[in-house]
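Undergrad: I'd like to go over a predicted model; first the sequence, then the structure.
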Amino acid sequence: MKNDAFIQHVMNVPPLESIRDARSVDLPASEAIVPAGAAVSGAGIIGFVEGMSQQAKDDVLDSYSYATLAADRRHSSTEEPGKWYQVFREVMTRVMHWTSQDAAYSSYSRRERVLTLDQIVMQILAKSLYAAGVGAVGAPQLLEIAGAAVEKLSEKDEPLQLFNYNSTKPLGGGRAMVGGCRESADGVIVLAVGAVELKTDLTVGNVLFFNWNSVSLDVQRNSDVFVFNQSLYARSRRQKVRDALERSADAVVELYPID
């Protein structure tokens, strides 16, 4: 399926509650530098390294949100673990002009008796970053900002409620994604993402920070380090993605700053 047809096919995403329209800010990078921060997007949280332009952050969140919603339309992460993330990766790479530098997919090894999903995500983020050769400076920086985003999420009621609403499922499962993003001086954007999809017999309202007994769940892990072709995205995708999200009305991503 061609990219334009693919976008047309997935643009009608079912609405989510209490979601605002995306911002339409389109400032040059030199006029819109913002400090480090983080945002909740669906069942994911992304931390941004200090110095990223507002346009870069908007492009990252729009493309990430679109890929997430497209995957949601095709697969349940709890009923078909792994297939959901495959669609997410395909949309990010084939439609949104991200290039995957490293990818990993595996079942969780039941070595720990008690675990939390944020710990699992940070572990696979670390492995993915170093496997992709991000470098002595970039890898720790992305890990640090992702860890800070998780910590801030646990301290803020409103974004945590939004995250839990989108990550927990009533019928035995859930999903959580954590990412760290940075923009180099010459405009290269790197996004490291870790994702966990789980099946469980338990019903909990806080998937990411719940103290899980390893025998009570089945966890699938995925991770990628993406590099963004922002100029190509701006020429052929930015406005189409924004328009598609706007036509989806309340299904567009909600941004809750947590810094």
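TA: Nice, I can see it. Keep in mind the model is a prediction, meaning the values are calculated, not measured.
Undergrad: from here on, contacts and neighbour counts on C-alpha atoms
TA: Noted.
Undergrad: Tell me how far Thr99 lies from Ser106.
TA: Distance, Thr99 to Ser106, using CA to CA, to the nearest Å: 21 Å.
Undergrad: between these two, who's got more neighbours?
TA: Thr99 (17 against 12; other CA atoms under 10 Å).
Undergrad: What separation do you get for the more buried one and Arg182?
TA: In this view, Thr99 and Arg182 are 15 Å apart by CA to CA.
Undergrad: so which strand or helix has Val227?
TA: Per DSSP states H and E: Val227 is located in strand 217-228.
Undergrad: any idea how far that strand is from the chain center?
TA: Mean-position distance between strand 217-228 and its chain equals 10 Å (CA atoms, centre = their mean, to the nearest Å).
Undergrad: okay, pairing it with this:
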Amino acid sequence: MTTVTPGSGNQSAAVIEQSLLAFGLGIDPAIRNDIKNAYQYASLVASRRFPNEGQTEQWFAQFIDVMRDCGWVALKRTYERERAQTQSLKLGAIAFKGMKVVGQAVLSNPLTDALAQLAADALEGLGQVTEAQDILLRNLKEKKTGTVGLGACIQNEAGEVILAMSAIDSTPFADHELNTVVFEWKSTAIELYTGSAVFAFNSDLYGSVRADIRNKLQDRAVRNVLDYDI
């Protein structure tokens, strides 16, 4: 559908509610703020309606519906049950796999590879930023949500913004110690739900709801977003 030349260095990532979202080079700061606000708003709506463990499938469907209302066109979405082939399942590996599979279904190989690299760099960076880990773990504990997410965004030379993301059922990981990076938790669960999607951003449509979403987030005094470089 579109191609991109991956950059190197100076990418950034953000902890947004219970998700980790990476941004590629060249994304305009104003657009990056729009992406974060839409993603956070959709996460909050989904978590309010489906906050419990074992509700990731419903959470993901609600998240997609809200993102669509915020100007994000879902190009592809998938639902999978990940079955353990070894003695443990790893959150990071499952989310990464889900993003690549859904990306390869609708995007060019260079774009899929660039999104996957961004996600990998964000995962590595998360392990080096204690504050980011603390915010993510706090969000998971305080909200008692059963879903965590991983995503990556890229803007091509034509200005098109593509987002690939995965939502994962964290229930089988809930009993593990919280002193490790959340995406490196392991579980011996036999099966794990993963939802993945690729979106394209319609900034004109988002413009009609931008102020409303910003005001709602400000009124709620949301503090649960932290940016860091990777």
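TA: Arrived safely. Being a predicted model, the structure only gives us computed values, none of them experimental.
Undergrad: Any idea what the TM-score comes out to?
TA: Scored against TM-score structural alignment, normalised by the length of structure 2, the superposed chains reach a TM-score of 0.88; 219 aligned residues with a CA RMSD of 2.1 Å.
Undergrad: sorry, back to before: which strands and helices lie in contact with the strand holding Val227 of structure 1?
TA: Helices and strands touching strand 217-228 of structure 1, by 3 or more CA pairs under 8 Å, 6 or more residues apart in numbering; DSSP states H and E, are strand 98-107, helix 117-131, strand 189-200.
Undergrad: same thing but at 6 Å, please
TA: Under the contact criterion of 3 or more CA pairs under 6 Å, 6 or more residues apart in numbering; DSSP states H and E, strand 217-228 of structure 1 touches strand 98-107, strand 189-200.
Undergrad: who's in contact with the longest one?
TA: This means strand 189-200 of structure 1. Residues outside strand 189-200 of structure 1 that contact it (CA atoms under 6 Å, 6 or more residues apart in numbering): 77-78, 121, 125, 172-183, 216-228.
Undergrad: hey, where'd the strands end up in structure 2?
TA: In structure 2, the strands defined using DSSP state E lie at 12-16, 19-23, 72-83, 89-90, 147-155, 161-169, 186-187, 191-201, 225-229.
Undergrad: Specify, as a residue range, where the third one falls in structure 1.
TA: I take that to be strand 72-83 of structure 2. Strand 72-83 of structure 2 corresponds to residues 98-109 of structure 1 when matched by TM-score structural alignment.
Undergrad: show me what contacts the residue lying farthest from the centre of structure 2?
TA: What lies farthest from the middle of structure 2 is Gln87; by CA atoms, centre = their mean that is 26.1 Å. Shown in contact with Gln87 of structure 2 (CA under 6 Å, 6+ apart): Thr188.
Undergrad: let's see it at 10 Å
TA: Applying CA atoms under 10 Å, 6 or more residues apart in numbering, we find Gln87 of structure 2 in contact with Lys186, Ser187, Thr188, Ala189, Ile190.
Undergrad: Please report how far it lies from Ile190 of structure 2.
TA: Counting by CA to CA, the gap between Gln87 of structure 2 and Ile190 of structure 2 amounts to 9 Å.
Undergrad: any residues in contact with both of those two?
TA: Residues touching both Gln87 of structure 2 and Ile190 (CA under 10 Å, 6+ apart): there are none.
Undergrad: Number of residues surrounding the counterpart of Lys240 of structure 1 in structure 2?
TA: The alignment partner of Lys240 of structure 1 in structure 2, by TM-score structural alignment, is Asp212. Asp212 of structure 2 is flanked by 11 other residues according to other CA under 10 Å.
Undergrad: cool, Thr180 of structure 2 as well?
TA: Other residues close to Thr180 of structure 2 by other CA under 10 Å number 13.
Undergrad: Am I right that it is in contact with Val129?
TA: No: under the criterion of CA atoms under 10 Å, Thr180 of structure 2 makes no contact with Val129, lying 11.8 Å away.
Undergrad: neighbours around Glu155 of structure 1, how many?
TA: Neighbours of Glu155 of structure 1 under the rule other CA under 10 Å: 11.
Undergrad: Quick one: map Phe226 of structure 1 onto structure 2.
TA: Under TM-score structural alignment, Phe226 of structure 1 pairs with Phe199 in structure 2.
Undergrad: I meant to write Lys199 of structure 1 there.
TA: Under TM-score structural alignment, Lys199 of structure 1 pairs with Thr171 in structure 2.
Undergrad: for the residue nearest to the spatial centre of structure 1, what are its contacts?
TA: Centroid-nearest residue in structure 1, with CA atoms, centre = their mean: Gly44, separated by 4.5 Å. By CA under 10 Å, 6+ apart, the residues touching Gly44 of structure 1 are 64-65, 68, 163-164, 166-167, 175-179, 193-195.
Undergrad: Including distance to Tyr233 of structure 1, could the helices and strands packed on strand 217-228 of structure 1 go into CSV?
TA: Compiled in CSV, these are given as follows (distance: least, CA to CA, whole Å):
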stretch, distance to Tyr233 of structure 1
strand 98-107, 9
strand 189-200, 12
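Undergrad: among these, which is the most enclosed?
TA: Of all those, strand 189-200 carries the top mean neighbour count, a mean of 24, counting by mean count of other CA atoms under 10 Å.
Undergrad: Now do that one against strand 98-107, angle only.
TA: 30 degrees (axes from the mean of the first three to the mean of the last three CA atoms, to 10 degrees).
Undergrad: now strand 189-200 of structure 1, how far from the centre of its chain.
TA: That offset, for strand 189-200 of structure 1, works out to 7 Å (CA atoms, centre = their mean).
Undergrad: One more: stretch 170-179 of structure 2?
TA: Worked out by CA atoms, centre = their mean, stretch 170-179 of structure 2 lies 19 Å from the chain centre.
Undergrad: ok, now stretch 222-230 of structure 2?
TA: That offset, for stretch 222-230 of structure 2, works out to 13 Å (CA atoms, centre = their mean).
Undergrad: swap in stretch 120-130 of structure 2?
TA: 14 Å.
Undergrad: give me the stretch of structure 1 that that stretch matches.
TA: The alignment of stretch 120-130 of structure 2 onto structure 1 (TM-score structural alignment) spans residues 147-157.
Undergrad: Okay, buried residues for that stretch please.
TA: Buried residues in stretch 147-157 of structure 1, counting neighbours by 16 or more other CA atoms under 10 Å, are found at Gly147, Ala148, Ala149, Val150, Lys152, Leu153.
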